[in-house]
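S.K.: This is the structure alone, sequence omitted:
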């Protein structure tokens, strides 16, 4: 049973990771020193604004949120790495995950996936619900030069 859970966890990591590529790329445009100052200064509202503005480019409003916990690894001989706890909520599906962003790479570790009102779902159904919720939460593509809807 444990192997199924681990395999399900890897599949969910892949689903969320694929969904987060554009968001992570957008977040990486932020000056790392500014992001580190926000994290070390416990400026949760500023980090949430940054995550919201990056997420809303690719997801419907409110689908992706900063989960009010972050950390960073800063050492003299390596590039900084930032970790953000994140939440995805859409279509009765909630996913809680850690997003790690480095200079060239980003990674995701899904902590938990919940489906409202359904406690005993097997891994395959959870994966399918998550995949469907992520697809449904995607913001419609914008035309080049179009302004976002108010």
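M.R.: Arrived safely. Only a predicted model underlies this, so the values are computations on that prediction, with no experimental measurement involved.
S.K.: okay, CA-based contacts and neighbour counts for the rest of this
M.R.: OK.
S.K.: ranges for the strands of the protein?
M.R.: 64-73, 81-90, 93-101, 106-115 (DSSP state E).
S.K.: Please name the residues that touch residue 108.
M.R.: Applying C-alpha atoms under 8 Å, 6 or more residues apart in numbering, we find residue 108 in contact with 13-14, 16-17, 97-100.
S.K.: Comparison target, given below:
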């Protein structure tokens, strides 16, 4: 029973961290969705990953400090007859001693973040404190509105 409770706590923190990261990159995701799905399909299928990296870099530079968000050279295409196409991109976020490897799922109807791995330069034994550190790192990565103009 005890391990089951621990699993629920861990899942609660994982979901909260995914929400924090998703909220922090929502403008970048909106920019990424301006690219046609067929272009992502072509880039992934033809192994033209540098093109996706360029798109991510140019989209991120509008909202995030340089080097904080990058395409991690991997992805998948979910494309079938009668279904909404979905592009999954492997991404990496780095800021203030926090590194997050995650999958960004994009389709015409939704965008989602799924964290695969997260590391803290100096992790705390309390997962809530680590979640706060992620929130702080995401905030620190964002370009203040006053600098965007």
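M.R.: Now that the structure is in, tell me what you want to look at. Predicted model only: the values in this text are computed from it and were never measured.
S.K.: Let's have the strands of structure 1 in JSON lines, adding distance to residue 28 of structure 1.
M.R.: Shown next, in JSON lines, are those (distance: least, C-alpha to C-alpha, whole Å):
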{"stretch": "strand 64-73", "distance to residue 28 of structure 1": "14"}
{"stretch": "strand 81-90", "distance to residue 28 of structure 1": "10"}
{"stretch": "strand 93-101", "distance to residue 28 of structure 1": "7"}
{"stretch": "strand 106-115", "distance to residue 28 of structure 1": "9"}
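S.K.: Between these, which one is closest to residue 144 of structure 1.
M.R.: Smallest distance to residue 144 of structure 1 across these (C-alpha to C-alpha): 23.5 Å, for strand 64-73.
S.K.: which bit of structure 2 covers that closest one?
M.R.: Counting by TM-score structural alignment, strand 64-73 of structure 1 falls onto residues 69-78 of structure 2.
S.K.: Quick one: map residue 9 of structure 1 onto structure 2.
M.R.: By TM-score structural alignment, residue 9 of structure 1 lines up with residue 14.
S.K.: Quick one: neighbours of its match, just the number.
M.R.: 18 (other C-alpha atoms under 10 Å).
S.K.: Same check on residue 125 of structure 2?
M.R.: 8.
S.K.: what's the matching residue for residue 112 of structure 1 over in structure 2?
M.R.: By TM-score structural alignment, residue 112 of structure 1 lines up with residue 117.
S.K.: before we move on, what about residue 45 of structure 1?
M.R.: Under TM-score structural alignment, residue 45 of structure 1 pairs with residue 50 in structure 2.
S.K.: Check the gap between the nearest residue to that match once chain neighbours are set aside and residue 54 of structure 2 for me.
M.R.: Among residues not flanking residue 50 of structure 2 along the chain, residue 73 sits closest, at 7.9 Å (C-alpha to C-alpha, 6 or more residues apart in numbering). According to C-alpha to C-alpha, to the nearest Å, residue 73 of structure 2 and residue 54 of structure 2 sit 11 Å apart.
S.K.: Of the two, which one has the most company?
M.R.: More neighbours surround residue 73 than the other of residue 73 of structure 2 and residue 54, with 16 against 13 (other C-alpha under 10 Å).
S.K.: mind checking how far the more buried one is from residue 106 of structure 2?
M.R.: Residue 73 of structure 2 is 16 Å from residue 106 of structure 2, by C-alpha to C-alpha.
S.K.: That's all I had, so thanks and see you.
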